[in-house]
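> I'll drop the sequence and a predicted model, then ask my questions.
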Amino acid sequence: MSPAPVSTPNFSSLRDLEQHDAFIARHIGPNDAEIAQMLHVIGHDSLESMTDAIVPAKIKSPAPLALPQAITEVEALAKIRLIADKNQVFRSFIGQGYYGTHTPNVILRNILENPAWYTAYTPYQAEISQGRMEALINFQTLCADLTGMEIANASLLDEATAAAEAMTLAKRSCKSRSNVFFVSSGVHPQTLEVLKTRAEAMGIELHIGDDAQAATVDSYGILLQYPNTFGRIGDYKALADAAHARGALVAVATDLLALTLIAAPGEWGADIVVGNSQRFGVPFGNGGPHAAFMACRDAYKRSMPGRLIGVSIDAEGKPAYRLTLQTREQHIRREKATSNICTAQVLLAVMASMYAVYHGPEGLTRIARRTHRLGAILAASLRQAGVDVGTDFFDTLHITGVDAVALHDKAAAARLNLRAIDANSVGISLDETTTRADVLSLAALFGASIDDIDALDTTTADALPTALLRKSSFLTHPVFNTHHSEHELLRYMRALADKDLAMDRTMIPLGSCTMKLNATAEMIPVTWPEFGNIHPLAPNAQTTGYKELIDGLEAMLVECTGYDAVSLQPNSGAQGEYAGLLAIRAYHRSRNEGHRDICLIPESAHGTNPASAQMCGMTVVVTKCDSNGNVDVEDIRRAAEKHSGRLAALMITYPSTHGVFEEDIVAICEIVHAHGGQVYTDGANMNALVGVAKPGKWGSDVSHLNLHKTFCIPHGGGGPGVGPCAVKSHLAPFLPKTLGGEGVVGMVSAASHGSASILPISWMYITLMGTQGLRKATQVALLNANYIAKRLEAHYPTLYTGRNGLVAHECILDLRPLKDATGIGAEDVAKRLIDFGFHAPTLSFPVAGTLMVEPTESESQSELDRFIDAMIQIRDEIRAVEDGKLDREDNPLKHAPHTATMVSASEWTHAYPRELAAFPLASLKLQKYWSPVARVDNVYGDKNIMCACIPIDAYKEEAEA
């Protein structure tokens, strides 16, 4: 076959030449010739005519986005470099939950900067996620071992929200009937703020006081900080015993590095332990993203929020990882959810786990010992100079009786940051990055001098309380005691990555998740020290670059959405939902209508919607959808009329979760407003709207946006995410306040600007694409989805379509009739796709027995055709079952995926050929992904829960067998 002729563009002007170098064509998969061909397949002659046929005229934007034109990668990187250079990177000793750390270069290059890790999706499909789940099992083991607890989850968003989850977990699990949660005044300030926000909305009474008061206050739970925010290490065993005696639970926020030296909370009575793994190799990043954790006693595992990786077996009886206890996932529990968590911080948890693997228990202890010794030496020198320094600390010195203002001025002149506590005290937190020179400089601020650090070292005792020294071992599993050379760690990480399917290998056609290109140029600024090495509490004068970036991105998002104000604080989509509903709740209260508590949610909505509503104290009323997948407008009208006096909000996804543009969205907004409610539009599907329509202009009052979907922040295997909350002007006063700032609504995340260090990605994406590129991206997303639906319509019907028989940016393929006829269901098709080297589409959501496909604009026609060819071949295999040519039970779908071990075994017992199992398409002989495990047994995993590293003996038994 001769190659297709190469067309030569006709550049008629300098502008044509310059525009050809713009980023648009790098981001959008199909070229113009392919776009024309695909348009022909769906029956349109241009993107504009297709857009007119899909998008209701009532909501279309009358003018282009008021954003600059597209530019090149070189130009965009130069612009953001100028912004980054406005930040000043001082040596920060502020602490307060954030510490300097060295990211091992082998982890920086091969995890954080490696698309095999950062473009992966949440490990819902176990067979193609074994590598990242092993890394998460390592993280869980790390957290459980160091905290002395029996089980830990696969990360939470940040320490403050993890503490809030501990507060509600204790409420669900304790025997006490009290509604009071006691919080130590030694807890970090940002944690206190988030706790106040969460408690107020859920009707929990907080009692904040000194540790000593905890024994006397009748509470259902206690939260302690160990070491506390001022560095002091308290002995809480008696307090824990007293709490247990009255039926209360004890939650502890802690520091993983400190726990290498001091007794684990689980050893002196803690029931729930939370914290942040940031200092295990993850930069400050102006506050995030960082992987928090929760560990608890085994008794609470079924109530623990977040994701949990467990060990099961595959169809061949071999160990295999999977998400366990998935019924806890909030999209399943909906309004009965105990939390709205729908994401984690997987990429950062992987980094932290690899940091622990690399250093091992001895290396971590050595880092902790060095940090502590430097702190003890500094404290000794300050005391010799007459300075009052706290005792019983790990790495943080609480210094009192000083002129704090003068000290901060001297520190700033030396490019050092100390913690501001009050006018007479400061804090100094040392860390892995602290040097001898730093200690000398810090001592000099107080007029102290150290002639010989080594000499002072020999005469200075540790500041750790003797009764609380750690005696138990930790991280004894071989994985933490093997990979300490760079060669070994590099090969271990590569071996794990090779087990997985991420976007560096294949399209991930997940509906409602928008797995689009995370361009390299967008990612590059994330690891610049001017963004990564900024402490979230650094003085404003040092963060003018960040302010310009944040202000600029907020303005871009305002323009894209049609709203008036944006908060970037929420660090996940669910947090954005929560912030939006809190704004609505506060708005009603400001108008003396605090009784409004009914939230209408269509049955097709994302599951986090009702979960977020119940967290805000709202009562969820579910409304119906019609047979075409549209929300039932009359049912919404009836519900709005019925609950008119109490109506707070409607939460609606647009385009709908069923993949169609609702024709009556404007009328729906008018109905809700007529009855005093506010309209919340879930921004999960914003990829179908940017540059085409603006929710803030058609009547919506608030949306959250998923920057990790529409605006190109990578999914990272299930996190990080960013979920900004965008509102109309009347709700702007009710956006979350910043730490130390003013506002009606409290903080929803630990850091004022959430996961600030990844905001450059979205800033770069919008800057690179410009006004015309963003619109074209939306149009090609619509085109790609309709192209797949059209080409597959003879094989799999699309369940729902909108106007003119077209879908939005995703389509739902209905496999239910095939299940009825052959016994082969959507899950079998999902597993068989692995044999073709594809991650499956979204399985059985929003409709059981279906596959929801969202190809995104980043996928080329050739990749779409590869997926289509695979789906057609699978349909042919199903027809073979229908026709009796393949056995109803012994067929390649029922036994998929097929591992290399299976098809190369000396015996082959199946009724279908090996070649059909392994190479159903000839193209697979040129490039083939092999699933590392056969189909994973979900039932076994839930019955036999094990959520830590697999004992090495399990592999020996497998080898012997």
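That came in fine, so what should we check first? Numbering: from 1, shown residues only.
> only C-alpha atoms for contact and neighbour calcs from this point on.
OK.
> can you map out the strands along the stretch 351-500 of the chain?
388-389, 396-400, 416-422, 425-429 (DSSP state E, counting those that start in this stretch).
> Use this one as the comparison:
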Amino acid sequence: MERIKRSSKTRDFHQAKWNEPIIFELHQPGEKGVELPPVNKEVAAAVGDGTSVIQESMQRKSRPNLPEIGQARVLRHYLRLSQETLGSDFNVEIGQGTCTMKYIPKINELLIRDPKMMELHPLQNEGTVQGMLEVFHNLDLCMREISGMDCFSFQPSSGTQALFAMASIVRKYHETRGERDKRDEIITTIFSHPSQAATAAVKGYKIITLHPDENGFPDIEKLKAVVSERTAGFVVANPEDTGIFNPRIKEFTDIVHQAGGLCFYDQANANGLLGITRAKEAGFDMCFFNLHKTFAAPHMCGGPATGALGVTAELKPFLPAPIVELKDGKYTLQYDLEHSIGKVRTFHGVAQTVLRSYAWIRALGAEGLKEVAKIAVLNNNYMYHKVLEIRGASAPYVKGHRLEQVRYSWEQMTNETGVTTEDVTRRMTDFGLHYWTSHHPYIVKQPFTLEPTESYSKEDLDEYIHALEQISKEAYENPEIVKSAPHCSTIHKMDEQDFLDDPEKWCITWRSYLKKTAVCETIK
């Protein structure tokens, strides 16, 4: 029997399907997962009943509405849900372009599950967490070397929150110089992440957006035309979300600085830059990295994410407080920052995420980080050339200058077959894969954005490319196969509905579900 060449075949995949209730519907009164032993009489005599010492205002009036379920049924429930989910540990996850989905070393997951980490509390006395504060401080030193910045805060909980913090610093900086009301404009680019414009707008800034020149680079002549005494700052991603790297970025920051503005750098897409370029040499006053992307910590639905925010020495007094500093041989949380913008998050940062990233950096070292960037760029450019050989696919704008990702287009295929990028998205799940289209607005028509990272082998890339080739072939020969996809998923093509646009149809908690179903029953 001939051996299947996995590098040139799509997988025979079918998503598992379980008619699985939500966990509250599995509730059986009296069913227990753990049977606690009775309290020893001597213990009870020493500590009391355990509740009377709690002041009455803090005591619940009723039991929490939690489901009662045995251990085996809980295990089956979550394992079944996991089988209905694609994720970065389950499939070749190169399709979530701009989000840098990479392999996360499992040994680092063991580190953060250590009881000493699991039991940390953000209000502990500094003297009891010197080890963790040392990790925060050492990661700060690593990030300074990687970026050229002079101080980092790990307080922001995401890249978007780091952007908000940077826009807040820009505003506070100009306020201390008596120019807050005069400088009311922030310049950005159309291919940068929408959060850049959104967070600056939340701070009250007028947004000026640069569109690309004929090659896809931010138009430097347009920058010269819009920069003025009203310019507060310039925020950009480089490479941008298209994957195009602007080699003239220092000219952009120089122009803004000459006008008195600050320059801040979205480095969420930094996987192709480590050890090769730095924010400092590009002329930036601030930058952020997503630990949950470039530095190998999980996204986890935006929960324990961290946007590491770095600034020059001049802007250190404006950072959100506290920051971790080493004084007289002890690590301490420093709150006394003269012009601090205040907290952007209740506590300093997510210790587990910081530890993961620190362990990843220490394991790789300086040369290893540079190797990450080189492999990410190599993988991306291999895929770039292969995808451009697929019928109906293209990569608009400049040829080359692509680093860690590319925003491609199916515009030609759509015009010739009627198959859209959304159709391809659904069809990819039939092969146990998925891809992401683009942020809105779709400046690149019929887009799809791929980022291979350093985690995937040539065989992995070939499997993904072959799936795209197969779908293109189907689109031209039998487009209904693609248009009616998915065929091997638990959920098939949904009718166009307004569920996501109508808050009255949302039930994001069990309590809200009960309330809304009760209302419906009353109406009936």
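Yep, it's here. In this text the structure is predicted, and so the values were computed from the model without any measurement.
> What residue in structure 1 is paired with Glu229 of structure 2?
In structure 1, the residue matched to Glu229 of structure 2 (TM-score structural alignment) is Gly645.
> Next, the contact list for its match, please.
Contact analysis of Gly645 of structure 1 by CA atoms under 8 Å, 6 or more residues apart in numbering lists Arg596, His675, Gly676.
> can you check Val170 of structure 2 too?
Ala232, Gly233, Leu262.
> Redo the contacts of Gly645 of structure 1 as TSV? Include neighbour count.
Formatted as TSV, the contacts of Gly645 of structure 1 follow (neighbours: other CA atoms under 10 Å):
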residue	neighbour count
Arg596	22
His675	19
Gly676	18
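> Need those in CSV (columns: distance to Glu205 of structure 1 and secondary structure).
Formatted as CSV, these follow (distance: CA to CA, whole Å; DSSP: H, G, I helix; E, B strand; the rest coil):
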residue, distance to Glu205 of structure 1, secondary structure
Arg596, 21, coil
His675, 32, coil
Gly676, 29, coil
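> mind checking the end-to-end distance for stretch 197-208 of structure 1?
14 Å (CA to CA, to the nearest Å).
> Check the gap between Asp114 of structure 2 and Leu364 of structure 2 for me.
For Asp114 of structure 2 relative to Leu364 of structure 2 (CA to CA), the value is 22 Å.
> and those two? which has more neighbours close in?
Leu364 (13 against 10; other CA atoms under 10 Å).
> what distance separates the top helix by length along structure 1 from the centre of its chain?
Ranked by residue count and defined by DSSP state H, the top helix of structure 1 is helix 346-384. Distance of helix 346-384 of structure 1 from its chain centroid, counting by CA atoms, centre = their mean, to the nearest Å, is 26 Å.
> other SSEs contacting it?
helix 105-107, helix 130-147, strand 388-389, strand 396-400, helix 436-445, helix 453-459, helix 486-498 (3 or more CA pairs under 8 Å, 6 or more residues apart in numbering; DSSP states H and E).
> Pick the most buried one from these.
Highest mean neighbour count among these (mean count of other CA atoms under 10 Å): helix 130-147, with a mean of 28.
> Show where the next helix or strand after it falls in structure 2, residue numbers please.
Moving toward the C-terminus from helix 130-147 of structure 1, the next helix or strand (DSSP states H and E) is strand 151-152. Following TM-score structural alignment, the aligned partner range for strand 151-152 of structure 1 in structure 2 is empty.
> looking at this, the match of Glu229 of structure 2 is in a strand?
No: read with DSSP: H, G, I helix; E, B strand; the rest coil, Gly645 of structure 1 is coil and lies in no strand.
> My reading is that Thr771 of structure 1 lies in a strand. Confirm?
No: counting by three-state DSSP, Thr771 of structure 1 is not part of a strand but helix.
> And it, how far from Val692 of structure 1?
Counting by CA to CA, the gap from Thr771 of structure 1 to Val692 of structure 1 is 11 Å.
> nearest spatial neighbour of the aligned partner of Ile220 of structure 2 in structure 1, skipping sequence neighbours?
With TM-score structural alignment as the criterion, Ile220 of structure 2 lines up with Val633 in structure 1. Spatial nearest neighbour of Val633 of structure 1, chain neighbours left out: Ile668 (6.6 Å); criterion: CA to CA, 6 or more residues apart in numbering.
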